[in-house]
Each structure stands twice: as C-alpha cells, then as structure tokens.
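> only geometry, no sequence info:
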C-alpha cells in the first residue's frame, strides 16, 4: 500500500442533490443536460455551450442571469444543478499586493491559494491540487501538513473562479486582466492528482471561457518521473521541476521522493518532455539554503546537470516559517550563484519574495484550519 492509497476520497453528495456544473468538461456538461432533460445530442451541446459561456466567460453564479435561456428552462436548471464556488474563509493582502485566500471546499476540507500581481503577463494565481501533501520536502511548510485527499477538478477550477470574483475579472479575456497566468505550485503534488489537474486545465484553458492559454499554465512537480510524459501529453502545459540540489545525497534529504526517482531518471524524463524546445523551456526551481546548496561549485554542477535541456533556472530565496530548519542564503551569495548560471547561458531570475508577511510565499502555505486545530490541541494539553 502506498501513501496515495490512504487518501480520503471526496465525499459523494446525496443522490438527489443538485449537480455542481463547475469543473465539468464540455462533453460531461452536455451529457448531464441530456440525462436531466432528455435532450438529443445536438440540443444538449447547444445548451451546454450557452451555460459554459455564462459560467466561465461572464462568471454567472445563478441560472437566473442566463438571459438567452427561456425562463422555464432556467428554473428547471436551478432545480437540478448548481454553480458552486468554494467558500472564501479568509482573504489576506500583503503589503506588496499579494493576496492569500483560505478556501473551504467542504467541512474540514480547506486549502490556500495565492494571487501574485505583476508576474507573467499581468499576474499569476498559485493554485493547490491536494489538501496537504505527502512529500515532506524538508524546506516546505506545506509538507508538514498531512495529506487528506486530492482536490476534484471542480475544486481546482473553483479556486480560479473565486479569485476572479474577488478581482472583478469578469467577463474573461479582457485586455486589462490582472490574472493572466496559472501555476500549480500551491499545496500538494499535482502529478499525484494528474487526472483532476488535467481536467481542470481543459476547463481553464478553453478559449470560450476563462481563456488562459496552456502556454501560460505551469505545472510544478517534485519529480514524479513516470507521470511527467503523461502530463505533457494530456495538458501541453509548461513544466517546472522542484529541483533544489545537484546530487542525490543532498536531494534525498531535501526532496525525499528523490530516493524513488533519482536525479538521472528525472533529467531523462525532462529531456523527453513532449514539445520541449527553446519556445517551451522547462523551469528548474532552486531554493537557496544558506550553507546547504548555495556554493559556486554547486552552481557549476547545476549548469552541467542541465546541459542540453532548454531551461531557465528560477532561484528562490528561502522563505522562513516557524520551526524551519534552514536559513536563506545571503543576497550576495544568491547573486554570485546566479551570475555563474547566467554566464553559462541560462536565464536565472532571482524570484523576489512575495507575500512573506502573510505567509503566502513559496513553501509557506499551510491551511489556517490546521494551524488553528493544532493551537487548540496545545491549549487543551496545558
């Protein structure tokens, strides 16, 4: 039995409960309408296209708003279906404009996602794919929260819709949009939930809805090697690798999945990633840990390791959290490391820490509900 076998499934709604249309693909939406109203395939597709545009282009949350659908049909839709968003339990705004959301998907099921302005074309939304995480990366706060379950496609899409609501980003596709990019770099390992992640990407990237191009969607993995080719085949998105070390001994300690899929196997999977090229480079994420992985020798080894892979290297100053066992490298050390990588011909931007004051930065996410429950247990023990 693996850790994934222990994931609690999403609770099934009562048989007579209205079906949530959010997260359904076009075909599934048409099939649901056909089954509910006895529509033939053509009429079901037509009705599905109408609803799709209202939900994902205009952001409708009520069938009553769908004015090109007859009133009696709108009422019938409201009896059988719903357009559900996750509940925004808390929204915190950093001094730098970063927004962190605590979203409740179901009782006891909460995740965080983060909107970061001025990233990508306009701004990036960092979404979660699991409640908690099973990978226990040594420098990551999320890894200290036990894995509860995978998020459904509806729950992943729901994060995007909830943030678009908050930003006032309706209708979709506006030239002045603030949310232009999606990164699967929140809570969880996306490739351990690939089916739901891929289904959510199909919805988010649809040009008649939210309309975020697959070239502006990045999926980050800690190195689930067998799923990397499937990710490319199923989604055609950009790939990011959470690397953080240039040798197996250190990566085994920092990113424990390396013990199962060592660096050589990971690099082979990267070289074979579908569609890889100069226009579609892989991003290698490298968190800078003082006295651990930040020497000039390791910068040169990183260059050697990535030889032949169209890549950019994202250097991430370590973002501290209570009880963290590491410190961030000095800025001078990070710049020296970046200079070696840049001289070798690789783009090596240093990621400016965003949202540190609200624990929204890379590696800091952990459901507030988990922290609250831990606090309550501590008080009860005193």
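Perfect, I can see it now. All of these numbers come straight from a predicted model, not from anything done at the bench.
> For the rest of this, base every contact and every neighbour count on C-alpha atoms.
Noted.
> Apart from its chain neighbours, what residue comes closest to residue 114?
Closest residue in space to residue 114, ignoring its immediate chain neighbours: residue 100 at 4.5 Å, by CA to CA, 6 or more residues apart in numbering.
> just residue 266 next, same as before
Once flanking residues are discounted, residue 266 sits nearest to residue 225: 5.8 Å by CA to CA, 6+ apart.
> pretty sure the one you found is touching residue 265, no?
Yes - Residue 225 is within contact range of residue 265, at 7.0 Å (criterion: CA atoms under 8 Å).
> Can you list the residue ranges for helices in the stretch 251-382 of the chain?
263-271, 296-305, 331-343, 368-381 (DSSP state H, counting those that start in this stretch).
> Adding distance to residue 355 and mean neighbour count, write the ones you listed out as a markdown table.
Output for these, formatted as a markdown table (distance: least, CA to CA, whole Å; neighbours: other CA atoms under 10 Å):
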| stretch | distance to residue 355 | mean neighbour count |
| --- | --- | --- |
| helix 263-271 | 30 | 17 |
| helix 296-305 | 27 | 16 |
| helix 331-343 | 18 | 17 |
| helix 368-381 | 15 | 12 |
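> Put this next to the first one:
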C-alpha cells in the first residue's frame, strides 16, 4: 500500500477566489457563462455544443486547445473562466488496487477554504466503478457508518459532483488524445476505466436531489461523458418521498440501504427509519418507475455479528421483499476506529446468503475492497473539519507550524 498524505501548512488569512471553472456545468450553465461575456444569443447553442465536446469528450484543460472556436472567443473565455479540476490533496492505494482520492473543491466564498470530500475508484476485471459523494459530511446518523459520525457541512453542487468523474478519468488517462497527468494510474488490461458510477460515497443523494439530478444529466449525455443511466446507481437510506421522482426524473438504478427487517432495529441502525418506516419504504420500492426483472432494485444489507444476521432475519427479509424484482447485496461489515459493531462470521454470512438464494433472490456477498485505506463501504469520512479546526486554532494562538496530517 502506498499512501500520500497532505501536509498541513499555515493557511492564508483569506483565500484568493479564482476565476470560476466551466468543468461540471450543465448546458444551461455553459449558456449562462457565454451570456456573461457577451456571446450573441443566436450563437449560444452552437458554442455550447463546442464547449461541451471539448470539456466532456476530450477533457481539455486549456481553452487554446479548442481549435473549432475562434481565437477571439477563446481569449475571452480564458480571461473570465478556467477549465480547472478540483485539487487532489491525497491519494491512497489499497493492496487490492482500490484508490481513494481526497479532493478539495474550489472556495465558494471569501471565508471558504474549499470543502474536501472522498471519492473511490474500484477496478475489477470487467468494469471500473467510481463511488462518488453527494454531500460534504452527511445529514444522517447511521450508527454502523463512519461517514455518519461527521456532521453535514453542505450539499455538493452539480459541478462538484460531475468533477469527481472528471478527476477520475483524468487520473486514469481516460480522455482521447490527452496525455495523462504526472503520477496517473493508467489501466493496461483494457477494461478497467470508469464504466459504472454509484452514489454511495459521502452523503444522502436524495437530500441533494436537484444537484444529483443535474449531475446525472451531464454524466449520461451521449455527446460527452456518455455513461448510460443503467450504469448509474443511486443509493438511498430511504428518503421515501423522493424515490418516485428519482425514477421519473433520473431513470437510474436504485439501491436501498436496508440493513434490518424490523422497525425497532432499523430505527437504531438507520434513524431515518423513524420518519419513513420499512412498510412505507418498501411500498415506494414496489411502485418505483420502470421496475422490472431487467431493472431490479438492489437492497444492501450490512452483516453485523449478533445484530441482524440470524436465520429468522434472513427468512423475514425474503418475506418482506416478496413480489419486488430485487437483488440483495450482503455486505460484510467494514470496521472503523471507535465502532461498537463486529462483522458477522463467514459461516453465518454464507448461511444467511443460502436462505435468501434458495428463496429465488440473487444474494452475492460483496467482497470488501479498500478496507486497509478506509475506502470500503461505510468507511468514508473526510478529515477536513478536524484539520480546518486545528489550523484555525493554531492561527488564533499564533502558533502555526508546518505539520503532517494523515488522510482518510
């Protein structure tokens, strides 16, 4: 395992706001940018199409490379905007090839030093999956999840969500004709670039509905990044009122963080259940737009030793899901510092899986990936708040010294 850790240096008194980046913007957002610099309305559609192609298909980082756009407009664009990606402040590489990036977003205001989030790339033989975040921190407090111990700071913008895919493709050398940046990891076996996206990183996606919806529109546009919506999965802990609109407006695959078959236990594991109990959640699943055997819902079930892993609970899970086209992902619990839970024994997980499988449901046991760098399911937690608070305290006391901080 190799670990690159960020160095905490004395922060500037006030960060300097940079020119805004066009990377991550929707077509409407690009049109608004062109209007800002006086591009005639009659040209806007053509110019948006050109920018879209250069930014999202070719991944260019310099307006001068946009050879289909006149030099005058290129100069105007460069004067007012950039094509910068968020900064990768740390990269950790697991022994199994999983990569976790700590990404710092551009400041959004004079007192914002740039929020940090985590994004994980999981290479497999037949696919490359990118786990993206939708919030800085999380509004939920699921007791088995490390991210849930970090308070919610804010929603990520559409641009910041899209930028995570742009960073991944850039660092994997996955833009045609573009030289990968120094230190990039370029897959050599032909099938491990980003082919799938899961909204399973930091945050509850359905509490950032508009940002996630607009980001998916950019990501799935076939003239740019071109990831089909069947290759995008949005995971929710059960924000029932938004599940139907998710299917109607986004048309992605749906995953439900279930983890319990009784309200009493789920109230403890997933406190959101107190507002939207299991019965209401499953009814929303039964009526999910487009639900079919070809578009099954994935139910995620973390295996907690002596908590939710009995034979009786396996049988109740089968009963609850009757009639719902579904796949059940059994997730061995991934430990993190301070947790009170343990992972179920392997024999118990296999027995649970066997009961579910014999009832007619696919019940794969998810292979833990990135455990050694806290990049596995339920382990993501940015250290941004802790580092920022420490830096502010040191600054106030006049004792700022350069120090090293571990990421992840």
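Sure, I can see it. Because the structure is predicted, anything quoted here is derived from the model rather than measured.
> Let me know the TM-score between chain one and chain two.
Once superposed, chain against chain, the TM-score is 0.91 (TM-score structural alignment, normalised by the length of the first structure); 364 aligned residues with a CA RMSD of 2.3 Å.
> so which of the helices of the stretch 251-382 of the first structure comes closest to residue 29 of the first structure?
helix 368-381 (33.0 Å; CA to CA).
> mind checking what residue 357 of the first structure lines up with in the second structure?
When the second structure is aligned by TM-score structural alignment, residue 357 of the first structure is paired with residue 372.
> what's the burial count for its match?
When neighbours are defined as other CA atoms under 10 Å, residue 372 of the second structure has 16 of them.
> The one 10 residues further on now?
The tally of other residues near residue 382 of the second structure (other CA under 10 Å) stands at 23.
> list the contacts for residue 81 of the first structure?
Contact analysis of residue 81 of the first structure by CA atoms under 8 Å, 6 or more residues apart in numbering lists 18-21.
> and whichever strand or helix holds the residue nearest to residue 114 of the first structure with helix 368-381, angle?
Element membership of residue 100 of the first structure [criterion: DSSP states H and E] is strand 99-106. Inter-element angle recorded for strand 99-106 of the first structure and helix 368-381: 80 degrees (by axes from the mean of the first three to the mean of the last three CA atoms, to 10 degrees).
> which part of the second structure lines up with whichever helix or strand comes after strand 99-106 of the first structure?
Sequence order places strand 109-117 as the next helix or strand after strand 99-106 of the first structure, per DSSP H and E. Using TM-score structural alignment, the residues of the second structure aligned to strand 109-117 of the first structure are 115-123.
> what's the offset of that stretch from the middle of its chain?
7 Å (CA atoms, centre = their mean, to the nearest Å).
> What of stretch 64-72 of the second structure?
In terms of CA atoms, centre = their mean, the centre of stretch 64-72 of the second structure is set 33 Å apart from its chain centre.
> in it, what's buried?
The neighbour-count check on stretch 64-72 of the second structure (16 or more other CA atoms under 10 Å) flags residue 66 as buried.
> contacting residues for the residue nearest to the spatial centre of the second structure?
Against the mean C-alpha coordinate of the second structure, by CA atoms, centre = their mean, the closest residue is residue 132 at 1.3 Å. Residue 132 of the second structure makes contacts with 118-120, 161, 164-165, 197-202, as judged by CA under 8 Å, 6+ apart.
> Could you count how many residues lie near the corresponding residue of the second structure for residue 222 of the first structure?
Matched across to the second structure, residue 222 of the first structure falls on residue 237, judged by TM-score structural alignment. Residues contacting residue 237 of the second structure under the criterion other CA under 10 Å number 23.
> Kindly report the same for residue 275 of the second structure.
The burial count assigned to residue 275 of the second structure is 12, neighbours taken as other CA under 10 Å.
> sorry, back to before: now the residue nearest to residue 266 of the first structure: how far from residue 165 of the first structure?
For residue 225 of the first structure, the distance to residue 165 of the first structure equals 36 Å [CA to CA, to the nearest Å].
> More neighbours: those two, which one.
residue 225 (22 against 14).
> Quick one: residues contacting the residue nearest to residue 99 of the second structure when sequence neighbours are not counted.
Excluding the flanking residues, the one nearest residue 99 of the second structure by CA to CA, 6+ apart is residue 93, at 4.6 Å. Residues in contact with residue 93 of the second structure (CA under 8 Å, 6+ apart) are 1-3, 99-100, 370, 373.
> Alright, that wraps it up for me.
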